[in-house]
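Chemist: what shape does this take:
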Amino acid sequence: MKRRTGMLATGAAAFLLAVAVATPAEAAESSGCLTSDDGARGYWEGTPQDPTLVDPLHLAVLDTKRDGRHPAIRFVTKNYIGSTTYWPWHHNYDGHPNWKDWYGRAQSNDGMVRWTVQVANFDGSTRRSLCTAAWQS
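Modeler: Modelled structure (predicted):
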């Protein structure tokens, strides 16, 4: 299986590029999903350090079909009052059957008490399918 790394996009809540170094501070969390059209599979794994920081954070997405579409993944968090933050999409344009990985951390002053990812299959800039992995807390 071929893995590639890429640059992280910056969103409203800071998603900072950093080399992931596992620390034993907290237990790691993870979840993933496959889109309904079977075109994209993705997962996240990370270690919540405190209510405002997940570090390290790893996102990975796979193009599972030769269909001319491309997969993308984004981190999703909920804070104490239930407000949801949708982090920026990270797109995999490397084609079937390639994985693409992003390593970094998620930090939000609004707090994060639940975490998941959304995985989508895009046709150009149009989202064709979407799945949301199981929430972790």
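Chemist: switch to C-alpha atoms for all contacts and neighbour counts from now on
Modeler: OK.
Chemist: nearest residue to residue 108 other than its sequence neighbours?
Modeler: Excluding the flanking residues, the one nearest residue 108 by Cα to Cα, 6 or more residues apart in numbering is residue 52, at 5.1 Å.
Chemist: that should have said residue 61, apologies.
Modeler: residue 42 (4.1 Å).
Chemist: so how far is residue 111 from the one you found?
Modeler: Note on residue 42: its distance to residue 111, by Cα to Cα, to the nearest Å, is 24 Å.
Chemist: then residue 124?
Modeler: Residue 124 sits 33 Å away from residue 111, going by Cα to Cα.
Chemist: let's compare: structure for the following, please.
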Amino acid sequence: MNKRMKAGLLAAGAGVFMVMGISPASAATYTAACHATGVNGSLYSTGWDYGEEKIPYISLVVSDSAADGHHVAIRLVTYGFAPDDVVYWPWHHYYGGNGGTGSWETSATTGRDLVGFAIQAATFEGSTRLNYCEDSAS
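Modeler: Sure, this is the predicted structure:
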């Protein structure tokens, strides 16, 4: 095989690997949902694979389901390889009242490889968390 042919095959092979490496089909889709008195929370995420440090797309949705005068919130929780490597991300609060829904689109980069993530949804009285639910993304 001559040098020109070898170079052409190498370039073609590299192109195939580059296309495969950026294919959106290689990353999974994850969902989570939970309910506690007065609150419903859900998550939809794409683009993350086990062991990566960045979750490129996250949609968080929280709904207020009780006319109780409390507001609701949702947050992301990420898990690293070590048992104590847990990050509780800031709460996203929704103050619109019973029957209303708040939603946020975001991403998360931890700087450490992740093994999973979850959501927590809660009701609040001021800054005091009253009750909450949690569900791991799967």
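Chemist: picking that back up, between residue 124 and residue 111 of structure 1, which one's more packed in?
Modeler: Taking other Cα atoms under 10 Å, residue 124 of structure 1 and residue 111 do not tie; residue 111 has more neighbours (17 against 10).
Chemist: what's near enough to touch the aligned partner of the more buried one in structure 2?
Modeler: Here residue 111 of structure 1 is matched to residue 113 in structure 2, going by TM-score structural alignment. Neighbouring residues of residue 113 of structure 2 by Cα atoms under 8 Å, 6 or more residues apart in numbering: 51, 52, 53, 54, 80, 81.
Chemist: ditto for residue 30 of structure 1
Modeler: Counting by Cα under 8 Å, 6+ apart, residue 30 of structure 1 has contacts 43, 44, 45, 46, 116, 136.
Chemist: which one of the residues you listed is nearest residue 60 of structure 1?
Modeler: Closest approach between the contacts of residue 30 of structure 1 and residue 60 of structure 1, by Cα to Cα: residue 43, at 5.6 Å.
Chemist: that closest one in helix, strand or coil?
Modeler: strand (DSSP: H, G, I helix; E, B strand; the rest coil).
Chemist: residue 63 of structure 2 too?
Modeler: Assignment for residue 63 of structure 2 (three-state DSSP): strand.
Chemist: give the contact list for the residue nearest to it when sequence neighbours are not counted.
Modeler: In this structure, residue 63 of structure 2 finds its nearest non-sequential neighbour in residue 101, 4.3 Å apart by Cα to Cα, 6+ apart. Contact analysis of residue 101 of structure 2 by Cα under 8 Å, 6+ apart lists 61, 62, 63, 64, 94.
Chemist: okay, now whatever residue of structure 1 lines up with the last one: neighbour count?
Modeler: What it means is residue 94 of structure 2. Matched to structure 1 by TM-score structural alignment, residue 94 of structure 2 sits across from residue 92. Using other Cα under 10 Å, the number of residues around residue 92 of structure 1 comes to 25.
Chemist: quick one, what contacts the spatially most central residue of structure 2?
Modeler: The geometric centre of structure 2, computed from its C-alpha atoms, lies nearest to residue 58 (Cα atoms, centre = their mean), at 4.2 Å. Applying Cα under 8 Å, 6+ apart to residue 58 of structure 2 gives the contacts 43, 44, 45, 46, 105, 106, 107, 108.
Chemist: now neighbour count, secondary structure and distance to residue 122 of structure 2 too, for these, in CSV please.
Modeler: Shown next, in CSV, are the contacts of residue 58 of structure 2 (neighbours: other Cα atoms under 10 Å; DSSP: H, G, I helix; E, B strand; the rest coil; distance: Cα to Cα, whole Å):
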residue, neighbour count, secondary structure, distance to residue 122 of structure 2
43, 26, strand, 14
44, 17, strand, 18
45, 21, strand, 20
46, 18, strand, 24
105, 12, strand, 18
106, 12, strand, 19
107, 13, strand, 21
108, 14, strand, 20
